[in-house]
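[1] Next comes the sequence, and after it the predicted model I'd like to discuss.
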Amino acid sequence: MPTDTLNRPLTVISSMATRHVLTQLADAYERESGQPVSVVSVGGVEAARRVQEGDRFDIVVLASDALERLGRSGHIDLGSRRDVACSRVAVAVKLGEPHRDISSEPAVRDTILRARSIGYSTGPSGAHLLGLFRRWGILDTLAPRIVEAPPGVPVGSLVAEGKVEIGFQQLSELVHQPGITVIGMLPPAIQAATVFSAAICMTTSRRDAAKAFLERLSAPAADAVKIEHGMEPV
């Protein structure tokens, strides 16, 4: 690689869901190639906004639908897109608290109706959860009890601090959170799988270096890291 590529970090912006995966893969890539990679993880809405407003990044990693919107608006090269991992929605309670019944759709609905407070995120899992509440006809009933985590704040932290009784978020965002117990995944009938993808930003001046890192993210050698952090290879 040219000297300037090795000396200057590639810059990656991502949503919080892929933070642990990207950080570990970036560290491994630097050890293998000598190319530093700097990962900035923020709320998905914030990440998309920063790319749209022209902040200079080499790569962006977001939920696929958000990435598609950035492509249609000309902010990323959709031809460079690589699917990175898939994440599903999990359920957590505070460490030491009794497990709730989430074995079926009716059980989840009943558990939610009994909860004093419910935490959800601004990301895809939160949108899915609110959609379920609307479909079940209980959104108005729950409105005083639902708490949206601020962008970039893990739902698990609200659970750990006792601010909500039960929390729903991508497993990858709950799996390493201290002070909580992940009691399981949403059952298949109401589960939501979100594919997170990466693409090269139009602001990059280092397309070849960015492409090489994208290939590393989507390579089979990265699968074990994705699984370790609660995601599924795609």
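    Received, thanks. Numbering: from 1, shown residues only.
[2] alpha carbons only for contacts and neighbour counts from here, please
    OK.
[3] what sits against residue 145?
    Residue 145 sits next to 116, 117, 118 when contact means CA atoms under 8 Å, 6 or more residues apart in numbering.
[4] and if we set it to 6 Å?
    The contact partners of residue 145, taken as CA atoms under 6 Å, 6 or more residues apart in numbering, are residue 117.
[5] would you say residue 24 is within a helix?
    Yes. The assignment for residue 24 by DSSP: H, G, I helix; E, B strand; the rest coil puts it in a helix.
[6] Please report how far it lies from residue 140.
    Distance, residue 24 to residue 140, using CA to CA, to the nearest Å: 41 Å.
[7] For these two, indicate the residue with more neighbours.
    residue 24 (14 against 10; other CA atoms under 10 Å).
[8] how near is the closest residue to the more buried one other than its chain neighbours to residue 145?
    Excluding its sequence neighbours, the residue lying closest to residue 24 (CA to CA, 6 or more residues apart in numbering) is residue 225, at 7.5 Å. Going from residue 225 to residue 145 by CA to CA gives 36 Å.
[9] Just the element for the residue nearest to residue 24, please.
    Taking DSSP states H and E as the criterion, residue 225 maps to helix 223-228.
[10] likewise residue 81?
    Going by DSSP H and E, residue 81 is in strand 76-94.
[11] now for that strand, which elements pack on it?
    Judged by 3 or more CA pairs under 6 Å, 6 or more residues apart in numbering; DSSP states H and E, strand 76-94 is in contact with strand 166-170, strand 180-185, strand 193-201, strand 232-233.
[12] do you know which of those strands lies nearest residue 60?
    Closest of the helices and strands packed on strand 76-94 to residue 60 is strand 193-201, at 5.6 Å (criterion: CA to CA).
[13] Quick check: buried residues in the closest one?
    194, 195, 196, 197, 198, 199, 200, 201 (16 or more other CA atoms under 10 Å).
[14] and those as a markdown table, adding distance to residue 19?
    As requested, the buried residues of strand 193-201 are exported to a markdown table (distance: CA to CA, whole Å):
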| residue | distance to residue 19 |
| --- | --- |
| 194 | 15 |
| 195 | 14 |
| 196 | 11 |
| 197 | 13 |
| 198 | 13 |
| 199 | 16 |
| 200 | 17 |
| 201 | 18 |
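[15] any idea which of those residues is the one closest to residue 20?
    residue 196 (13.3 Å).
[16] so what's that closest one up against?
    62, 63, 64, 84, 85.
[17] Comparison target below:
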Amino acid sequence: MTKPVRILSTLALKGAVGSLAARFEAESGARIDADFAPTLALLERLRGGEGADVVILTKEALDDLAARGTVVAASCADLARSYVGIAVKAGAGHPDIATEAALRATLLGARSVAYSRLGASGIFFTQLIDRLGIAADINARAKTIPQGFTAELLVSGEAALAVQQISELKLVGGVEVVGPIPRELQSPAVFSAGRLAASNNVASSDRLLTFLASPKAVPALRESGLEPFSP
């Protein structure tokens, strides 16, 4: 039996990887064994010696691992761009976030905003509210989580707005994605995949990387809220 391909992936790709796993197994005969966490948490686990075959991280993090020789540079592929968005509990009114002024007013008027301090979206949001001059006001009422899905705090009633990568917001039932934070305020995160140099499952890992970067993966990536690089 073909050995499973062990993946350590950022949360933003959880929906896409989950929906593509069965098709990859049917085509290749190799099963995907995936674990998902924020990029910073995954880097810490890798530094601690945890093994895997394939990693899906922010492009910056993957490029750094490739430069260090931890990831095989020739195996790296950019998969998708991802934007940070805002969600509300299903049935709640959709606030105006179309412009910088509208977003600022919406954030200031919210009972509580949920965001993650560890993920790429949380790092971006921390910088954004500081740039908008509203960090103290937002953080006085914010609900922050170390990792996981911020939209779960909408379902529990702990927050009125949730901020995270759109692909992560869409994984939580009972919520509605309002839309992206105005794109002129953010640069998209780029998520990339590569094979760890220590992998002993090279052939299946490389087949998976080719599959994820191919047109076959585009519908699942797009449906999950990401913008694929592959045409």
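    Great, that's in hand. Predicted model, so just to flag it, every value in this text is computed and none were measured.
[18] Got a TM-score for the two of them?
    The TM-score (TM-score structural alignment, normalised by the length of the second structure) is 0.93; 228 aligned residues with a CA RMSD of 1.5 Å.
[19] hmm, back to that, which position in the second structure pairs with the residue nearest to residue 24 of the first structure?
    Counting by TM-score structural alignment, residue 225 of the first structure corresponds to residue 220 in the second structure.
[20] Then residue 11 of the first structure?
    Aligned partner of residue 11 of the first structure by TM-score structural alignment: residue 6.
[21] Run through the residues that contact its match.
    Taking CA under 6 Å, 6+ apart as the test, what residue 6 of the second structure contacts is 33, 34, 52, 53.
[22] what stretch of the first structure lies opposite stretch 128-140 of the second structure in the alignment?
    So stretch 128-140 of the second structure sits over residues 132-144 in the first structure, by TM-score structural alignment.
[23] ignore the last one, stretch 97-107 of the second structure
    Counting by TM-score structural alignment, stretch 97-107 of the second structure corresponds to residues 102-112.
[24] Which positions in the matching stretch come out as buried?
    102, 105, 108, 109, 112.
[25] what ranges do the helices span in the second structure?
    14-28, 39-47, 59-68, 100-109, 120-131, 135-139, 152-155, 166-169, 202-212, 218-223 (DSSP state H).
[26] can I get those in TSV with distance to residue 180 of the second structure?
    Output for the helices of the second structure, formatted as TSV (distance: least, CA to CA, whole Å):
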stretch	distance to residue 180 of the second structure
helix 14-28	18
helix 39-47	21
helix 59-68	20
helix 100-109	10
helix 120-131	12
helix 135-139	19
helix 152-155	17
helix 166-169	7
helix 202-212	24
helix 218-223	14
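[27] Quick one, which of those gets closest to residue 87 of the second structure.
    Taking the helices of the second structure one by one with CA to CA, helix 166-169 is closest: 6.8 Å.
[28] Comparing the closest one with the first structure, how large is the average distance?
    Mean deviation of helix 166-169 of the second structure relative to the first structure after superposition (mean CA distance after the TM-score superposition for the first structure): 0.8 Å.
[29] which bit of the first structure covers that helix?
    Helix 166-169 of the second structure covers residues 171-174 of the first structure once aligned (TM-score structural alignment).
[30] most neighbours, which of the contacts of residue 196 of the first structure?
    residue 84 (30 neighbours).
[31] That residue maps to what in the second structure?
    Per TM-score structural alignment, residue 84 of the first structure is aligned with residue 79.
[32] I'd like to know how far residue 71 of the first structure sits from residue 198 of the first structure.
    11 Å.
[33] same question, residue 144 of the first structure
    37 Å.
[34] Could you do residue 101 of the first structure as well?
    36 Å.
[35] try residue 41 of the first structure
    According to CA to CA, residue 41 of the first structure and residue 198 of the first structure sit 13 Å apart.
[36] Just give me the neighbour total for residue 123 of the second structure.
    Going by other CA under 10 Å, the residues that sit close to residue 123 of the second structure add up to 13.
[37] let me fix that: residue 14 of the first structure
    26.
[38] Would you tell me which one of the contacts of residue 196 of the first structure comes nearest to residue 215 of the first structure?
    Among the contacts of residue 196 of the first structure, and counting by CA to CA, the member closest to residue 215 of the first structure is residue 84, at 9.7 Å.
[39] picking up where we left off before, deepest in the core, which of the helices of the second structure is it.
    helix 166-169 (a mean of 26; mean count of other CA atoms under 10 Å).
[40] what does that one contact?
    Contacts of helix 166-169 of the second structure (CA under 6 Å, 6+ apart): 12, 84, 85, 151, 224, 225.
[41] try 7 Å this time
    Residues from elsewhere that reach helix 166-169 of the second structure (CA atoms under 7 Å, 6 or more residues apart in numbering): 11, 12, 83, 84, 85, 87, 149, 151, 177, 224, 225, 226.
[42] How about stretch 32-52 of the second structure?
    4-11, 14, 21, 57-58, 118-119, 147, 196, 199.
[43] what's the answer for stretch 128-138 of the first structure, then?
    In contact with stretch 128-138 of the first structure (CA under 7 Å, 6+ apart) are residues residue 139.
[44] how does it look with 8 Å?
    By CA under 8 Å, 6+ apart, the residues outside stretch 128-138 of the first structure that reach it are 109, 120, 139, 168, 190, 192.
[45] Can you report how many residues lie near the aligned partner of the fifth one in the second structure?
    It stands for residue 190 of the first structure. Alignment note (TM-score structural alignment): residue 190 of the first structure maps to residue 185 of the second structure. When neighbours are counted by other CA under 10 Å, residue 185 of the second structure registers 11.
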